[in-house]
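Participant: only geometry, no sequence info:
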């Protein structure tokens, strides 16, 4: 798309900038002058995209046309009310707005022409708009058919008609639009909030009617105002009284001026819209873009405004699709097969220079599934993989599910002995391996007796008893294997973190996972979403964003390994909409000196989990990074689940949110009784989304459960916390990490929150160490801010002056970098071990 003004805009600009002879102007009838200005705006406007269909028709006695971009969903419809404002008018001048909306919103646009003017007073125009709305609900470009999703939008003065139409629909109890309004903040008229009811033309001006703040009106502008308003006073407030009645309507987007002469008025107008609840806070648009005339859609700011409107409509429409698709149990693999049929040309996976469309990805999943079946894999069998994130790993993971089997993703952080134990515990019959991890598997390969002779597959190598990935999948059919999915069968076994011993295998059933991805549509996961995957595929953290992406036909952009600069480059290059990050990744991104140089405006939502995200970091994310922020607190085992909509509850950033709908939380004290509000105890939870148990470890499974008096099963979290009066959970510590000093419970999180506020502290972990006086005492291990070398004694004194007497830190130790798991959790066990050799920790 070329940049710069269109021919129509240049023609209008020429008329506006031409010198006016006040004497001559007085000899011209105002209506005649208005007509001349209209004619100047009717210069032929070439389509920005000639592939669209333009179907002329008459609706409600007005000129109209259907605008349909190639491949658009014609059951999703948008009524586009083109106003005239002062000078821009006519379908020809406005057509490109409809063209771009059809493309960006993936819908059919019914454009109706309203040159709001003295000869078309507002109440009569609104009657005709209501008739056009009824027509749109029952008719599409191909004839009579019911709309599945319907929206109304108006540009320039048509935005006022669109807003009033929504008010009228609500008053009459008619089918309501989902909402979407584009309004101008300059040179437009808006009705008062009751003129659509009273049929009185009591309109007032919206925005600054002068071309310069406080400047005089041109003679033509004043004539136009007087024509329309009669003897009304053109002096106006900065925000229409219409705003007062818009609260409670479907989410609306009011796009207003973004240039120097309108900025002050626009900001105040925007603030009033937010105060009225007109703009959905969930959308979190980072800027307000100027798009006051549809003629200049080729100007970048106007085009971006339309793109955002289109994204909003696509997401809202897809929510309706998702609600129907997932109203009953749908296995993820079946949902993905349907994605390939519905959106075959949309991208499904991107890794570096390689990418697969949904049709191509689906074919690869079928080949992998058929290859596994040929190898003897049957429903509910187990298939393991040990590798970094890659396109091939995605094919293995979801191809295994397509075969009806259960995927066992393994961690490269585990020891050889632990990996061998996981393979034995899981009964995995096939192992896919990346060459970089051979040093972990080769020493224990002879112990992997459950894997068949042809079950050792190298992603990027072959030989020595390993066949290549390419050979394993080659020659197998791309047809769907037709395996019937049992909801009770395993989806995955995820092993709990740990580098020694045998971590517990957490088994998730297909039925549990099927309840996780449908809800993703509510936060923007859709066929137009792009999720940047920067955490490993073996982590449940990754699944929380990957599964909604794949279930809702989005695209996963893979990073084999997290790198700060590369993350930002990919986010900008691929217009990323979603990302799941762990706290240490957020910290590294904000520490990167060129963070602000990257365009992150495409983001709709970021997520954080695996460890608490510090309050100061949350505040930076919601103020310095476009899009919303959701923090999840939960367990791989399920049952315990909280959600913090950080962008909606900035006063609750010290918490991890409230219980996810469908989850129940309770705080239980040492005596086994529920604790009152504000009192600390262990966090227990229950929900439909709970693990089936630790695989082949019934005793450990039962240890993790607690049963209430009614016999209901609750999951024990092992975490300490307290609920506030609003039901928000403040996370305190792992129960095993709690410090018992002098018989009193000291929560490391309280101490860490104080220390991390020091400018020379980048991160900190407080642990319990033995004390002859107190039994245990807090010790702080500090990771300094890059470039700083704080004095440990001074830092200890600084913190202790801000802590209670029973919380005081006994010593501060500096460390270059805190030890972390691959998903960013600080490994406190490793930090404690040197201090507790030969000692028994009280807790």
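Facilitator: Cool, got the structure. Remember, predicted model here, so these are calculated numbers, not experimental data. Residues are numbered from 1 along each chain as shown.
Participant: C-alpha only now, for contacts and for neighbours.
Facilitator: Fine.
Participant: scan the protein for its longest helix.
Facilitator: Counting by DSSP state H, the longest helix found in the chain is helix 300-325.
Participant: identify each buried residue in the helix or strand that it is followed by, please.
Facilitator: Heading C-terminal from helix 300-325, the first helix or strand you meet, by DSSP states H and E, is helix 332-342. Buried residues in helix 332-342, counting neighbours by 16 or more other C-alpha atoms under 10 Å, are found at 332-333, 335-340.
Participant: so how far is the very next helix or strand once past helix 332-342 off the chain centroid?
Facilitator: Moving toward the C-terminus from helix 332-342, the next helix or strand (DSSP H and E) is strand 347-351. Relative to its chain's centre, strand 347-351 lies at 18 Å (C-alpha atoms, centre = their mean, to the nearest Å).
Participant: now do stretch 396-405
Facilitator: Per C-alpha atoms, centre = their mean, the centroid offset for stretch 396-405 relative to its chain is 27 Å.
Participant: before we move on, what about stretch 597-605?
Facilitator: 11 Å.
Participant: can you list the neighbours in contact with it?
Facilitator: 283-284, 286, 523-524, 568-569, 571-572, 575-579, 625-630 (C-alpha atoms under 8 Å, 6 or more residues apart in numbering).
Participant: can you say which of the residues you listed are buried?
Facilitator: 283-284, 523-524, 568, 571-572, 575-579, 625-630.
Participant: out of those, which sit inside strands?
Facilitator: Here DSSP state E is the test, and those give 578-579, 628-630 as lying in strands.
Participant: from those residues, pick the one nearest residue 472.
Facilitator: Each of these was checked against residue 472 using C-alpha to C-alpha; the closest is residue 579, at 32.3 Å.
Participant: and that closest one, what does it touch?
Facilitator: Contacts of residue 579 by C-alpha under 8 Å, 6+ apart are 531-533, 545, 605-607.
Participant: just send these back as JSON lines, with distance to residue 362 too.
Facilitator: Formatted as JSON lines, the contacts of residue 579 follow (distance: C-alpha to C-alpha, whole Å):
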{"residue": "531", "distance to residue 362": "18"}
{"residue": "532", "distance to residue 362": "20"}
{"residue": "533", "distance to residue 362": "20"}
{"residue": "545", "distance to residue 362": "20"}
{"residue": "605", "distance to residue 362": "27"}
{"residue": "606", "distance to residue 362": "27"}
{"residue": "607", "distance to residue 362": "27"}
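Participant: check it against this one:
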């Protein structure tokens, strides 16, 4: 169970098959493996020893995939840096796990000076881009050209493969330690649920610094498939790339799928090669499933639930649960059943398993579960208890073992002593024909402690009022769950992975409360 074995296999069995596509650049597995082995040697020459951390601050590219494999081939550990972070957050992650080398693309060159000045240990900076390499930095391309290639270090099993920092929504970011075994197991679990398309190609859209992007890359390497890459999500670029490269599958979040389907040029592109579309990060949004079935009826939809600490896979809702019948029955709102090799149960505050249909905390066990948090033994002990990962997500299991996620436990709203799960309210609001996106949060209330507040984004060309949203909710859910207030916006704040940043929506309300 070492991750570079997948590249060794592709090199042996299909050396001339296309490995990576980025813009106009295409490389075979033979070319890719040679560059990986040369990059590994270069990293060793500039100081990377076995187990040392190497960071990358960059948008998606073929070089990012070379970074993944090159660091592993040379015996190092990845530290993919969140591109949405401030310099202070970046420096914290570098200092926290003593990252000695940082690869930076053109987009983030302006941050290099500040990072170098503030880091406890100034990293060796390597420039990976199309612009001339700035003074004081090493050139990614020159390091590869100088060679020589080195043998695969062969690290695997319980050896550390990656430290992936969480978004830091509470306190400082936590470095999730993922072993070769963890990532390998997660990739195999995903492939068991959705067997690879022989000779297929995948379009990487999720950012590689996020576990969704890294996890998908691992799956494609294991399957020996072609990696088509775009730097960041852009609906028109996605459409063009699928048509030009005859892409077979991709992973998106619901907000991205909605933007793709709503693009005015959507119908102009030939998307007939697309066979599968996986989505994650949130339950299906509104009528997204119906829209996909209407506009891309041949495409198989699947939904996965996971988290960074699970590398990321926990459960999968397969294509058959996205039919009209499944939508009508509510099964499409499930996140599926636990994957092969993953155990899931629901527990109460005391850690005792609850009955089917009862909401509690989702806890998970399997070979894909992280080793712990880097240098945070207390946080690790809270998350990993008696062999189970406590996810912090609220949910329940039905009689057939389908998992329904109702909310982050910390996002649960307690109004007048009643628990309100924001996901339940959001699902109702998204059924309104004029609503494109929404987020439900708790805001301070003098009498009830918290009140339910909805932030709504109308569909283009549509109008919806606060009272219309509230009246719509009263048709489907209890009065105490209905929003007491509604605000309308043109857009919601999103993370690099497409998740709605509820903290940014909540903070202004609670800051006023504390003032």
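Facilitator: That came in fine, so what should we check first? It should be emphasised that the depicted structure is a prediction, and the values quoted were computed from it without experimental measurement.
Participant: thinking again about what came up before, which one of the buried residues of helix 332-342 of structure 1 is nearest to residue 371 of structure 1?
Facilitator: residue 333 (16.3 Å).
Participant: in structure 2, what residue corresponds to the closest one?
Facilitator: Alignment note (TM-score structural alignment): residue 333 of structure 1 maps to residue 4 of structure 2.
Participant: quick one: map residue 415 of structure 2 onto structure 1.
Facilitator: Here residue 415 of structure 2 is matched to residue 741 in structure 1, going by TM-score structural alignment.
Participant: grab the nearest non-local neighbour of the residue nearest to the spatial centre of structure 2.
Facilitator: Taking C-alpha atoms, centre = their mean, the centroid of structure 2 lies closest to residue 212, which sits 3.2 Å from it. Excluding the flanking residues, the one nearest residue 212 of structure 2 by C-alpha to C-alpha, 6 or more residues apart in numbering is residue 206, at 6.3 Å.
Participant: need the counterpart of that neighbour in structure 1.
Facilitator: Using TM-score structural alignment, residue 206 of structure 2 pairs with residue 535 in structure 1.
Participant: so its match belongs to a helix, correct?
Facilitator: No. According to DSSP: H, G, I helix; E, B strand; the rest coil, residue 535 of structure 1 belongs to no helix; its state is coil.
Participant: and it, what does it touch?
Facilitator: By C-alpha under 8 Å, 6+ apart, the contact list for residue 535 of structure 1 reads 541-542, 559, 561-562, 580-581, 822-823.
Participant: which ones among these lie within strands?
Facilitator: Taking DSSP E as the definition of strands, those contribute 580-581.
Participant: for residue 716 of structure 1, state which of the contacts of residue 535 of structure 1 is nearest.
Facilitator: Among the contacts of residue 535 of structure 1, residue 541 lies closest to residue 716 of structure 1 (C-alpha to C-alpha), at 19.2 Å.
Participant: skipping adjacent residues, who's closest to the aligned partner of residue 97 of structure 2 in structure 1 in space?
Facilitator: Under the alignment (TM-score structural alignment), residue 97 of structure 2 maps onto residue 426 of structure 1. In this structure, residue 426 of structure 1 finds its nearest non-sequential neighbour in residue 382, 6.8 Å apart by C-alpha to C-alpha, 6+ apart.
Participant: pretty sure the one you found contacts residue 432?
Facilitator: No. Counting by C-alpha atoms under 8 Å, residue 382 of structure 1 stays clear of residue 432, with 11.8 Å between them.
Participant: returning to what we had before: which one (most neighbours) among the contacts of residue 579 of structure 1?
Facilitator: Within these, most neighbours by other C-alpha atoms under 10 Å means residue 531, with 29 neighbours.
Participant: and the residue nearest to residue 426 of structure 1, how far is that from residue 367 of structure 1?
Facilitator: Distance, residue 382 of structure 1 to residue 367 of structure 1, using C-alpha to C-alpha, to the nearest Å: 18 Å.
Participant: got it, and residue 652 of structure 1?
Facilitator: Distance from residue 652 of structure 1 to residue 367 of structure 1, counting by C-alpha to C-alpha: 48 Å.
Participant: more neighbours: these two, which one.
Facilitator: residue 367 (26 against 18).
Participant: that one matches what in structure 2?
Facilitator: Using TM-score structural alignment, the partner of residue 367 of structure 1 in structure 2 is residue 38.
Participant: that match: which element?
Facilitator: Using DSSP H and E, the element containing residue 38 of structure 2 is helix 29-45.
Participant: which bit of structure 1 covers stretch 64-76 of structure 2?
Facilitator: Aligned by TM-score structural alignment, stretch 64-76 of structure 2 falls on residues 393-405 of structure 1.
Participant: number of nearby residues for residue 771 of structure 1?
Facilitator: For residue 771 of structure 1, using other C-alpha under 10 Å, the count is 13.
Participant: aligned counterpart of it in structure 2, please.
Facilitator: Residue 771 of structure 1 maps onto residue 445 in structure 2, by TM-score structural alignment.
Participant: could you redo the contacts of residue 579 of structure 1 as a markdown table and give each row distance to residue 8 of structure 1 and secondary structure?
Facilitator: As requested, those are exported to a markdown table (distance: C-alpha to C-alpha, whole Å; DSSP: H, G, I helix; E, B strand; the rest coil):
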| residue | distance to residue 8 of structure 1 | secondary structure |
| --- | --- | --- |
| 531 | 39 | strand |
| 532 | 40 | strand |
| 533 | 44 | strand |
| 545 | 45 | helix |
| 605 | 38 | strand |
| 606 | 40 | strand |
| 607 | 44 | strand |
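Participant: tell me which two in these are the farthest apart.
Facilitator: Top of the distance list for those (C-alpha to C-alpha): 533 and 605, 13.5 Å.
Participant: show me what contacts the match of residue 367 of structure 1?
Facilitator: Residue 38 of structure 2 touches 70, 143-150, counting by C-alpha under 8 Å, 6+ apart.
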